[in-house]
Structures are given as C-alpha cells and as structure tokens.
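# Need the 3D shape of this:
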Amino acid sequence: MKRSIIVTALLGVLVLPGSAQKTLPEMRGIPMEKKGEDLSEWGVGDSFEDIFEYEEVSASSSLKPSGINRYDAEMAHDNNLKTAWVEGVRGDGVGSWLEYRLTPIQSEGTDRAITGLTIFNGYRKTQAAWKENGRIKRLRIEVDGKPYGTILLADTPRYQSVNIGRIPLVRNKKVLLRFVILSVYPGTKHRDTALTELGFEGTGIY
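Predicted coordinates for the structure are as follows:
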C-alpha cells in the first residue's frame, strides 16, 4: 500500500512515510547582498572550511563536458562563480544528489560544528545561462546516511545563507553529507539543473 507524504505547513516540517514521529525540519535560503569586489574574493583567505580535509566530492550524475566547460561535482566547490555542477540525467534532475565526505583535521578549537551553508543557486556564469538552466528549489540533507532536514532555496542568482542547526564535528571522524534535489525551478531553455557553489559555515575554528 502506498503511503502519502504529509506536509505539516504550520510546523514547517516534512513527515516521513509510515511514521508520524519522524519529522524533518524545513530550512530556508536567505538571499544576501554580495556584489562587485566581494564576489571577486569569494572563497579567498581563511575560513571555517580550513579545518576540513576534502577526501571526496561526488555526484549521482553530471552533464558531459562541452568543449572546455566541465560540470562535475567539484565545480560546485571550486570557489569559482563561473562554473557549476550540472546533473546529467534525463529530465529536470529530481532525485540527483551531490555528496561531500569531510574529515575535520584541525586540533585547535572546541565545540566544533557545521551550522550553515553558503549557496549560489543555478548556473551563474552569465545571466542568460542562469535563466536558461534549471535551479534547485528544494533539497534534502542527509547526514551519514540519515535524513536531517529539507531546504527551500530562493530563485535568485544572489548568494544565499542557510542556517542548518548544528552538525557536530569530531576530529578525524568522517562526516558524510548528501544533498538530494527534491524539486526545481525550470529553466527557459534547458531541463538541466545547476548549482554554482555550496560551502559550509560553522563554529569552533579556534
């Protein structure tokens, strides 16, 4: 028997099939002002992410290269606003995922945790590319294989900040984060869905 997914709007949570007790909080991307010279220095200098060793960034699929343009998973984490991960399945990419395997390596600091995401949605290379390709509307976050929450992103090329609560970090213990596309904002020309950048914010660097 098929069980329907119930969305409880007032609580802002997603109720999983077959269990009224398992709920996923819904978080939102908040568009932020970040223009001009700020964008030219995106990802430059010290940051929370310096405590990680990135062992692997992978995706369920990626669009095939076109000339010098690549669209694989690393493009969503290269600090370059002219590149993007683009899923490679037929259709709009619902069900496709981007995955990070992270290992905290810094010994300094206590009470370390991932508390936020920084996201540039869509293919931000040009205004035309952003409009013509699909953008992510809703994502599901999975932590070490378990559902953690959903994210509703704004349909904007601007930088978005997402508060995701606390995902604790333990030195030298791997953390697996998967981001699954649940729905999209369709492009005007292509059915491909793109993500320019996804980064992490947190506490306990020093």
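
# From now on I want contacts and neighbour counts done on CA atoms only, so please keep to that.
Will do.

# Check the separation of the first and last residues in stretch 33-51.
26 Å (CA to CA, to the nearest Å).

# would you list every one of the helices in this structure?
Assigned by DSSP state H, the helices in the chain fall at 37-40, 127-132.

# quick one: the last one to chain centroid distance?
Okay, so that is helix 127-132. Between the centre of helix 127-132 and the centre of its chain there are 19 Å (CA atoms, centre = their mean, to the nearest Å).

# mind listing what's buried in it?
By neighbour count on 16 or more other CA atoms under 10 Å, the buried set for helix 127-132 is 129-132.

# which helices and strands does that helix pack with?
Under the contact criterion of 3 or more CA pairs under 8 Å, 6 or more residues apart in numbering; DSSP states H and E, helix 127-132 touches no helix or strand at all.

# Distance to residue 204 for the helices of the chain - can I get that in a markdown table?
Shown next, in a markdown table, are these (distance: least, CA to CA, whole Å):
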| stretch | distance to residue 204 |
| --- | --- |
| helix 37-40 | 24 |
| helix 127-132 | 35 |
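
# on that earlier part again, looking at the buried residues of helix 127-132, which is nearest residue 149?
Proximity of those to residue 149 (CA to CA) peaks at residue 130, which lies at 26.2 Å.

# which non-adjacent residue is nearest the closest one?
Counting by CA to CA, 6 or more residues apart in numbering, residue 123 is the residue found nearest to residue 130 once chain neighbours are left out, at 4.7 Å.

# Next, work out how far apart residue 87 and residue 151 are.
Counting by CA to CA, the gap from residue 87 to residue 151 is 18 Å.

# ok, those two, which is more surrounded?
For residue 87 versus residue 151, the count of surrounding residues by other CA atoms under 10 Å is larger for residue 87: 29 against 22.

# compare with the first, here's sequence two:
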Amino acid sequence: MRTLFALPLLLVSLVSYSQKVPEMQPALGHLVEKSTAGEAEFIRKQRTCEELWRKTSYQGGHEKLSVNEKKVLATCDEEFESYWDILGVGCSWYCGGGQDTTTATSVLKPVNGTNYSASNAHDLSYKTAWIEGAEGYGIGEKLTYHFPADNPRITKVIVVNGYVKSDQAWKDNTRVKKLMMYLNGKPFRVLNLQDTKKKQSFSFSPLGNDNTQAKSLSKKHTPWTLTFEILEVYPGAEYKDTAITEIYFDGIDVH
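Predicted coordinates:
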C-alpha cells in the first residue's frame, strides 16, 4: 500500500459540475463493528448452536437440554451463515436483482495475497473492499455497476465507507467524503458521506427500466449503468489508498 508520510488537508475535487448536481445527505444505519477476534467468536458460537439445533431436532430434545444449554439456544441466530455477511440468509431485493458486473478505473495491486478488485465492492461481504490504484488519493477514480435490461429497479443505494474489516484497517486507509453518482454516464447526484463505519443509505425514485408491462425486453429496453466517482476524501492515518467496502442496493419489482 502507498504510505502516507504527511497528513494533508481534505482533498477537494476540481470538477466544476459537482456544484450543479443536487447533493444528498445519508440516512445512517447500524454501526459495522468487525474484527478477526469477532469472527473467531462467531465461529465458536455457531458450532455450539449447530450442536444444540441437532439435539432439539429429535422428539423431546428441547426438554432434555440443560438450563444453561437452553439459555445459549435462546441467543442463537440463524440469520447469518457467515460472520461477514451483509444481507444474511433471508430473502431480499437480491433474490431477483443485482445480477450485474462491477468495473473500476483502477485497482490497487494485491498485497500479501489480498486483492482489492472492483467486484469486492459488490460481493455483499464486510471482509473485502475495493481500493483504487491511482496515485494520490484516487480523486476522479470510478466504480461502475452494469445492469442487464431486465434488472429490477433500484430505490436505495447503501454505502459502507472505508475498509471496515477492522478498526485499524478503517483508520489507516482513506475514506470517501463525496461521491458523484452517474446514471447512464450522466451526473445524477452528489452523495455526501460521513466519516463513519455506519451504513449510509440514499433513497431515490425508481432507477432503471420499468419491465412490469414489457412484452419484449430485448426490443423495449437496454442495459444501464450506475457509476460512482470519488470527489473528496477523508485521509487515512497511514495510507493514501481510498477504500469502499460495499455499495449495494435495495429496490422494487422483485416480489
């Protein structure tokens, strides 16, 4: 990674159109608190819960559990298969949407076997992140999401800012302060991000193609894109590398 030797002031984009595009403030969600120690504890508890679930699968099994085992069972959570899951195992907009590819204008080279590819920003995992590979803070670098014509429409963009796999990774790496959001290549909104590990969501009127009445998608609609460009950043304590753990979506047309 590119080491930050002197902590400069926040970088401001020179892109003039950022002042002409409507700006949005995020609605904050829950705080993302992850660590390797937390993952180890999750795995330990998951194994204990799986054993308790196995015991209760037999007739009268629950009554045979000890008082302590019943207390532990009451805390078991079947919502997440992995400690790093963003959505969990329940049904969501991704049951019918999100079948896209993600590309970037640059990517940081792998470090010690860890990659920072564009796809990391849409793998629904808190463990990975896209990190741009340009010189400096990555001002002007972009992530583009490519959607097929029949993809369900999007009404919410959720951003997990920075590299949230640990407190240290989040502090050391640079985070985004402003993102320019493009719809099909045209400036659409400026997303103002807070310097926090909380989820940050932005709501819109439906984006994409209305396929509810379409009879021939191949003739009626075309693929579409959403692009996110780094305009300003919060400098990291150690590295100039700008990281985004996840940009993902919610929407309609699924159920």
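
# residue in the first structure matching residue 184 of the second structure?
Under the alignment (TM-score structural alignment), residue 184 of the second structure pairs with residue 144 in the first structure.

# what about the nearest residue to residue 34 of the first structure once chain neighbours are set aside, how many neighbours?
Nearest residue to residue 34 of the first structure, sequence neighbours excluded (CA to CA, 6+ apart): residue 159, at 6.6 Å. For residue 159 of the first structure, the neighbour count with other CA under 10 Å is 20.

# if I line the two up, what does residue 159 of the first structure land on in the second structure?
Looks like residue 159 of the first structure aligns to residue 199 there (TM-score structural alignment).

# Please apply the same query to residue 63 of the first structure.
Superposed on the second structure with TM-score structural alignment, residue 63 of the first structure falls opposite residue 108.

# residues contacting its match?
Counting by CA atoms under 8 Å, 6 or more residues apart in numbering, residue 108 of the second structure makes contact with 1, 115-117, 131-134, 241.

# now with 7 Å?
Contacts for residue 108 of the second structure (CA atoms under 7 Å, 6 or more residues apart in numbering) come out as 116, 131-133.

# follow-up on the earlier one: the residue nearest to residue 34 of the first structure contacts residue 29, correct?
No. Counting by CA atoms under 7 Å, residue 159 of the first structure stays clear of residue 29, with 9.0 Å between them.

# need the longest helix for the second structure.
When the second structure is parsed with DSSP H, its longest helix is helix 36-56.

# Buried residues of that helix, list them for me.
Residues of helix 36-56 of the second structure classed as buried by neighbour count (16+ other CA under 10 Å): 45-46, 48-49, 52, 56.

# Max pairwise distance over those residues: which two?
With CA to CA as the measure, no two of those lie farther apart than 45 and 56, at 16.5 Å.

# List the contacts of the counterpart of residue 27 of the second structure in the first structure.
By TM-score structural alignment, residue 27 of the second structure lines up with residue 30 in the first structure. Residue 30 of the first structure is in contact with 160-162, counting by CA under 7 Å, 6+ apart.

# who touches the residue nearest to residue 34 of the first structure in this structure?
Applying CA under 7 Å, 6+ apart to residue 159 of the first structure gives the contacts 31-32, 34, 119-120.

# farthest-separated two in those residues?
Using CA to CA, the pair of the contacts of residue 159 of the first structure lying farthest apart is 34 and 119, separated by 11.9 Å.

# The two: which is more packed in?
residue 119 (23 against 12).

# Could you measure from that one over to residue 198 of the first structure?
5 Å.

# Same check on residue 90 of the first structure?
For residue 90 of the first structure relative to residue 198 of the first structure (CA to CA), the value is 23 Å.

# Repeat that for residue 115 of the first structure.
Taking CA to CA as the measure, residue 115 of the first structure falls 14 Å from residue 198 of the first structure.

# more crowded one of the two?
Just comparing residue 115 of the first structure and residue 198: by other CA under 10 Å the higher neighbour count belongs to residue 198, 20 against 16.

# Test my guess that the more buried one contacts residue 118.
Yes. Here residue 198 of the first structure lies in contact with residue 118, judged by CA under 7 Å, at a distance of 5.7 Å.

# which residue sits closest to residue 52 of the first structure in space, ignoring its chain neighbours?
Sequence neighbours aside, residue 104 is the residue nearest to residue 52 of the first structure in space, at 4.5 Å (criterion: CA to CA, 6+ apart).

# residues in contact with the one you found?
Residues in contact with residue 104 of the first structure (CA under 7 Å, 6+ apart) are 51-53, 169-173.

# matching residues in the first structure for stretch 235-253 of the second structure?
Counting by TM-score structural alignment, stretch 235-253 of the second structure pairs with residues 186-204 of the first structure.

# Okay, buried residues for the matching stretch please.
Under the neighbour-count criterion of 16+ other CA under 10 Å, stretch 186-204 of the first structure has 186-187, 191-199, 201-203 buried.

# Max pairwise distance over those residues: which two?
Greatest spatial distance among these (CA to CA): 191 and 203, at 37.5 Å.

# To which residue of the first structure is residue 42 of the second structure aligned?
Checking TM-score structural alignment: residue 42 of the second structure goes with nothing.
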